[in-house]
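*Asks:* sequence and predicted structure, then a few things I'm wondering about:
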Amino acid sequence: MGADDKIRNKAEEVKGKLKEGTGRATGDRSMEADGRADQAEGHVKQAGEKVKDAAKNVKDAFKKS
């Protein structure tokens, strides 16, 4: 929910993209796959953060009523 989590998740996505590119450039299929997995994990965590934010917004809207 915090900015720190969002930054950490985005960094994981970027790290995965770099790892995937390095793996592709060097022909290391394992590294390339690890990079894709890191990216997917970052995306899932980002989606979770968005769900938390949406739930908080709904909760806040009910408090205002």
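*Replies:* On my side now, so go ahead.
*Asks:* switch to C-alpha atoms for all contacts and neighbour counts from now on
*Replies:* OK.
*Asks:* didn't residue 32 look like it was pressed against residue 26?
*Replies:* No: using Cα atoms under 8 Å, residue 32 makes no contact with residue 26, being 9.2 Å away.
*Asks:* with neighbour numbers in mind, choose between the two.
*Replies:* residue 32 (22 against 11; other Cα atoms under 10 Å).
*Asks:* list the buried ones in the helix or strand where the more buried one lies?
*Replies:* Here residue 32 sits within helix 29-64, counting by DSSP states H and E. Neighbour counts using 16 or more other Cα atoms under 10 Å place 31-43, 45-46, 49 of helix 29-64 among the buried residues.
*Asks:* this is the comparison structure:
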Amino acid sequence: MGLGDKFEHKAEEMKGKAKEGIGEATDNERLEAEGKVEQGQAKFKQGVDDVKDSAAEAFNDATDRHNH
């Protein structure tokens, strides 16, 4: 997975965390909930990135062993 995607997903997570904090501080339940949802979505995307990275690494390792 590209480094840009990882940064983008981490930024999305931080944005959600900020929204949650602002919502909590201002007693805005809707904003707080939106922040939690955004964090969850970002963490899901990060998990998908990790699975893709692991699959690519396993494929590369298998290919390297097969070629040597």
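*Replies:* All right, it came through fine. Predicted model only: the values in this text are computed from it and were never measured.
*Asks:* quick check: the farthest pair among the buried residues of helix 29-64 of the first structure?
*Replies:* The distance between the two most remote of the buried residues of helix 29-64 of the first structure (Cα to Cα) is 27.0 Å, for 31 and 49.
*Asks:* and the helix holding residue 32 of the first structure, what does it pack against?
*Replies:* Helices and strands touching helix 29-64 of the first structure, by 3 or more Cα pairs under 8 Å, 6 or more residues apart in numbering; DSSP states H and E, are helix 3-26.
*Asks:* give the aligned range of the helix it packs on in the second structure.
*Replies:* Mapped onto the second structure using TM-score structural alignment, helix 3-26 of the first structure spans residues 3-26.
*Asks:* identify the residues contacting that stretch?
*Replies:* 28-43, 45-46, 49 (Cα atoms under 8 Å, 6 or more residues apart in numbering).
*Asks:* again, only using 7 Å
*Replies:* 29, 31-33, 35-36, 38-39, 42-43, 45-46 (Cα atoms under 7 Å, 6 or more residues apart in numbering).
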